[in-house]
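# Please find the sequence and the predicted model below.
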Amino acid sequence: MFTRIARRAFSTSKVNPYKVTILGAGGGIGQPLSLLLKLNHKVTDLRLYDLKGAPGVAADLSHIPTNSKVSGFTPDNEGLSKALKDADVVLIPAGVPRKPGMTRDDLFSINASIVRDLAKAAGDAAPNANILVISNPVNSTVPIVAETLKKKGVYNPHKLFGVTTLDSIRAARFISEVEGTDPTTEHVNVVGGHSGITIVPLISQTKYKTMDKTTREALIHRIQFGGDEVVKAKDGAGSATLSMAQAGATFANAVLSGLGGERDVIASSYVDSPLYKSEGVEFFASPVTLGPDGISKVHPVGDISSEEEQLLEKAKETLKKNITKGFAFIDKE
């Protein structure tokens, strides 16, 4: 009976055959992310790449009876190009994790080079792919990917995403703890960026807009700096990996749903955005509608409180610095 139930749970109707590549699949985020995407019926061809370990992860996952094949690649024998060849979606969790006392910006010097090199490879082998950047600091790494792809003449602003879903996941969980509700029924629109004060949860747009000031400020701070809780709890052994994997898989599923022609697929992401470009903020996180060609619409922030207006202004000032830092990294090459 158990086998029959398990197989029924994994069985699916016919879906479009999507090729998904994870760059950094052997890491703390990469392994659980690979598992979650192996369980996604929209993924029929899953390619895993890392400097080492990816073939082992692929072999392990290949035993799970879902309708997808899994392949593992290392740098040997042009493995990176093979992993990326004609991919529909590329996820980049590669890089080093945060350690106690580190901010996402502290990771820049190491992760910037990693992301740049992977973006170059993606531009060559999968120029039409939707690229989902998880590697921190996202506020800077997404501009790095954009500039790298521009140099190769293959940049499509509708297909580049910074994954900020973890902020939305945390916001839903944390507000449910405050209000004593089911977190699966909560939604908080989180805009701005993906680091500290650039994360702006719009509590005024929820049904809890009358929340008292002290509780609201504590909640906003926890959403903005929730990653610090995990870094501290892991006592130097890493940062948020399991929750980030869930966030990455959730957003990847939204992108795949859009590719498949599902209607009204809306998710928040850090993208090349027109919202504040006139103010020098080239990239900004807000809800976007996803479709067969990537982003079909960037949604505005909407009505917000005066307090949130102040948070947004501070976020934009920091974002400008983060974005400039990413551009400068590529310009100096």
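Received it, and whenever you're ready, just let me know what you need.
# From now on I want contacts and neighbour counts done on CA atoms only, so please keep to that.
OK.
# which helices and strands does the host helix or strand of L80 pack with?
Assigning secondary structure by DSSP states H and E places L80 in helix 79-84. The contact analysis (3 or more CA pairs under 8 Å, 6 or more residues apart in numbering; DSSP states H and E) places helix 79-84 against strand 43-49, strand 69-73, helix 108-125.
# How are the strands of the protein distributed by residue range?
For the chain, the strands defined by DSSP state E occupy 18-23, 43-49, 69-73, 89-92, 130-133, 160-162, 190-192, 199-201, 265-272, 283-291, 294-298.
# Please find the angle between the direction vectors of the third one and strand 18-23.
Read it as strand 69-73. Strand 69-73 runs at 30 degrees relative to strand 18-23, counting by axes from the mean of the first three to the mean of the last three CA atoms, to 10 degrees.
# Return the residues in contact with A237.
Contacts for A237 were tallied using CA atoms under 8 Å, 6 or more residues apart in numbering; they are 99, 231.
# Could you report the separation of it from K99?
7 Å (CA to CA, to the nearest Å).
# ditto for S273
In terms of CA to CA, S273 sits 31 Å off from K99.
# go on, A54?
For A54, the distance to K99 - CA to CA - is 24 Å.
# Leaving out the residues flanking it, which one is nearest to K85?
Setting aside the residues directly before and after it, K85 is nearest to A125 in space (CA to CA, 6 or more residues apart in numbering), at 4.9 Å.
# actually D264, not the one I typed
Once flanking residues are discounted, D264 sits nearest to T289: 6.6 Å by CA to CA, 6+ apart.
# What number of residues are in the vicinity of the one you found?
Neighbour count of T289, defined by other CA atoms under 10 Å: 20.
# which residues does it contact?
Here T289 is in contact with 264-267, 295-299 (CA under 8 Å, 6+ apart).
# Hmm, R98 and D235 touching each other?
No: D235 is beyond contact range of R98, at 11.1 Å (criterion: CA atoms under 8 Å).
# Tell me where the protein has helices.
Secondary structure of the chain (DSSP state H): helices located at 2-10, 30-38, 54-61, 79-84, 108-125, 138-151, 165-179, 213-224, 226-233, 242-259, 306-331.
# now do the same end-to-end measure for stretch 119-132.
Terminal-residue distance, stretch 119-132 (CA to CA): 11 Å.
# again but with stretch 156-173, I slipped
Note: stretch 156-173 ends 34 Å apart using CA to CA.
# again with stretch 294-305
31 Å.
# Check which residues of that stretch are buried.
For stretch 294-305, burial by neighbour count (16 or more other CA atoms under 10 Å) applies to 294-295, 298-299, 301.
# that older thread, possible to save the helices of the chain as a markdown table with mean neighbour count?
A markdown table is the format used below for these (neighbours: other CA atoms under 10 Å):
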| stretch | mean neighbour count |
| --- | --- |
| helix 2-10 | 10 |
| helix 30-38 | 24 |
| helix 54-61 | 19 |
| helix 79-84 | 22 |
| helix 108-125 | 20 |
| helix 138-151 | 25 |
| helix 165-179 | 20 |
| helix 213-224 | 16 |
| helix 226-233 | 18 |
| helix 242-259 | 22 |
| helix 306-331 | 17 |
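# Take this one as well and set it beside the first:
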Amino acid sequence: MKAVVAGASGGIGQPLSLLLKACPLVDKLALYDVVNTPGVTADLSHISSIAQIEGYLPADDGMKKALTGADIVVIPAGIPRKPGMTRDDLFKINAGIVQGLVQGCAEHCPDAYILVISNPVNSTVPIAAEVLKKAGKFNAKKLFGVTTLDVVRSETFVQSITGERDPSKTVIPVIGGHSGETIVPLFSQAKPAVKIPEDKLDALVNRVQFGGDEVVKAKDGAGSATLSMAYAGYRFAEKVMKAAKGESGIIEPTFMYLPGVPGGDEIAKATGCEYFSVPVELGKEGALKATNIVKDANDYEKKLLEKCYEGLKGNISKGIDFVANPPQK
């Protein structure tokens, strides 16, 4: 199993690379970034684990060397928002970075599972899909938007109510997108069942939707959620790799192009969104089946979903439009 981290020197990329280096499922690990990759690689190469590690910069066909033969590519590449930058400025830069990396995947590892972490996921996954479609290499079952951090936050934040010693033992489906009000945790479908007092529900949902702001504030302008995101990205990557190696019954929410996934059409029709995060069963070929849990949402959650659909449609269009009409340089 060859894993690649594209954007390996960044705030998410470094801890994610560390977790993958330590993972017994990974035989080869290739790191790629535009700066600092040799240093990160040298540091991680001293860890006594199975994965053989290589690091590449853009020079000397670095991207090609990193991606060739990859089974799974995780993309946390991008820049954080700097003072004075608008969200639109940030979008154009990160969208362009993802576009270039996915183009590389289309050319050098078209059969790899591609996991997109780079924000805004609601737009970068449609960008990735459009790039792959143009190259004639699009396989909807193998392109995933990583929304696992929203799931991890839901599990963690509900612990104060459940008192469960291990928060990851509570399975909470989180659906929709991966920003603000597009994130919809379905606490009514938690397993085991969770009883949330009515007076605490609004605050809990808001905390899951805007948990990232807590971290930005606590880091006082020096960054965003990088360590928790690396953990979440690793958790999802590990599940994809386990499924690729034949383990069955693995289900995890992820943001996908629904019409290309079995069971997805029904959800796309119900939500009016072609891209949406729902629990997906993973297998050797990637996504085996999308589960329609939208229909089981309670009245409170249905109101959250209405707002989600509205925001998500605009985000998706923005991504598709970016590839169709590239911004002038």
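Structure received. These figures come from a predicted structure and were not determined experimentally.
# TM-score for these two?
Overlay of the two chains. TM-score (TM-score structural alignment, normalised by the length of the second structure): 0.92; 316 aligned residues with a CA RMSD of 1.7 Å.
# what do we get in the second structure for the residue nearest to D264 of the first structure?
Correspondence of T289 of the first structure to the second structure, assessed by TM-score structural alignment: E281.
# Also N139 of the first structure?
Taking TM-score structural alignment, the alignment pairs N139 of the first structure with N122 from the second structure.
# OK, contacts around P201 of the first structure?
171, 188-191, 220, 223.
# Specify, as a residue range, where stretch 318-329 of the first structure falls in the second structure.
Stretch 318-329 of the first structure covers residues 311-322 of the second structure once aligned (TM-score structural alignment).
# Now stretch 312-323 of the second structure on the first structure. Mean distance?
If you overlay the two and look at stretch 312-323 of the second structure, the average distance to its match in the first structure is 0.5 Å (mean CA distance after the TM-score superposition for the first structure).
# So which residues make contact with that stretch?
95, 122-127, 130-131, 176-177, 182, 273, 275.
# my read: I114 of the second structure touches A140, true?
No: with contact defined as CA under 8 Å, I114 of the second structure does not reach A140; the gap is 10.0 Å.
# So between these two, which is more surrounded?
I114 (28 against 19).
# ok, the nearest residue to F283 of the first structure once chain neighbours are set aside - how many residues close by?
Excluding the flanking residues, the one nearest F283 of the first structure by CA to CA, 6+ apart is D272, at 4.5 Å. The local packing of D272 of the first structure (other CA under 10 Å) involves 23 other residues.
# Map D272 of the first structure across to the second structure for me.
D272 of the first structure maps onto Y257 in the second structure, by TM-score structural alignment.
# Pull the contacting residues for its match.
By CA under 8 Å, 6+ apart, the neighbours of Y257 of the second structure are 126, 140, 143, 264, 274-276.
# got the contact list for the aligned residue in the first structure for G11 of the second structure?
Structural alignment (TM-score structural alignment) places G11 of the second structure against G28 in the first structure. By CA under 8 Å, 6+ apart, the contact set of G28 of the first structure is 241-242.
# Same check on P65 of the first structure?
Neighbouring residues of P65 of the first structure by CA under 8 Å, 6+ apart: 7, 10.
# What lines up with it in the second structure?
That one, P65 of the first structure, aligns with S48 by TM-score structural alignment.
# same check, this time on R47 of the first structure
Match for R47 of the first structure (TM-score structural alignment): A30.
# do E78 of the first structure as well
Checking TM-score structural alignment: E78 of the first structure goes with D61.
# And for E309 of the first structure?
Using TM-score structural alignment, E309 of the first structure pairs with K302 in the second structure.
# Quick check: closest non-adjacent residue to L258 of the second structure.
Using CA to CA, 6+ apart, the closest residue to L258 of the second structure is G264 (4.3 Å).
# Could you do H158 of the first structure as well?
I295 (4.7 Å).
# ok, back up a step: show me which pair in the contacts of Y257 of the second structure is furthest apart.
Pairwise distances across those (CA to CA) peak at 15.6 Å, for the pair P126 and G264.
# Find the centremost residue of the first structure, please.
With distances taken as CA atoms, centre = their mean, V163 lies nearest the centre of the first structure, 2.0 Å away.
# Settle this for me: that one is touching S269, isn't it.
Yes: V163 of the first structure is within contact range of S269, at 5.7 Å (criterion: CA under 8 Å).
# From G123 of the first structure, how far off is the spatially closest residue to D45 of the first structure that is not a sequence neighbour?
Distance criterion CA to CA, 6+ apart; nearest residue to D45 of the first structure, sequence neighbours excluded, is K19 at 4.6 Å. As for K19 of the first structure, its distance to G123 of the first structure is 16 Å (criterion: CA to CA).
# what do you get for G258 of the first structure?
22 Å.
# re earlier: any shared contact partners between A237 and K99 of the first structure?
V231.
# Just confirm R98 of the first structure contacts S239, I think it does.
Yes: taking CA under 8 Å as the definition, R98 of the first structure is a contact partner of S239 at 5.5 Å.
# tell me, what's touching those two both at once?
Here R98 of the first structure and S239 share the contacting residues V231, scored by CA under 8 Å, 6+ apart.
# mind listing what's buried in stretch 275-289 of the first structure?
275, 281-289.
# so how far is that stretch off the chain centroid?
16 Å (CA atoms, centre = their mean, to the nearest Å).
# how long is it from one end to the other?
Chord length of stretch 275-289 of the first structure, first to last residue, is 15 Å (CA to CA).
# try stretch 281-300 of the first structure
Stretch 281-300 of the first structure: ends 14 Å apart by CA to CA.
# before we move on, the earlier item: which of the contacts of Y257 of the second structure are conserved in the first structure?
Counting by both residues aligned by TM-score structural alignment, their matches' CA atoms under 8 Å, the members of the contacts of Y257 of the second structure that carry over to the first structure are 140, 143, 264, 274-276.
# nearest to D89 of the second structure, of those residues?
Nearest to D89 of the second structure among these, with distances taken as CA to CA, is Y275, at 23.5 Å.
# Could you report the separation of that closest one from G264 of the second structure?
Applying CA to CA, the value for Y275 of the second structure to G264 of the second structure is 9 Å.
# Mind listing the shared neighbours of those two?
Common neighbours of Y275 of the second structure and G264 (CA under 8 Å, 6+ apart) are 257-258.
# Including distance to G72 of the first structure, could the helices of the first structure go into CSV?
Listed next are the helices of the first structure as CSV, based on distance: least, CA to CA, whole Å:
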stretch, distance to G72 of the first structure
helix 2-10, 22
helix 30-38, 11
helix 54-61, 4
helix 79-84, 8
helix 108-125, 16
helix 138-151, 24
helix 165-179, 26
helix 213-224, 35
helix 226-233, 29
helix 242-259, 18
helix 306-331, 30
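# closest one to S204 of the first structure among the ones you listed?
Of all the helices of the first structure, helix 306-331 comes closest under CA to CA, at 8.1 Å.
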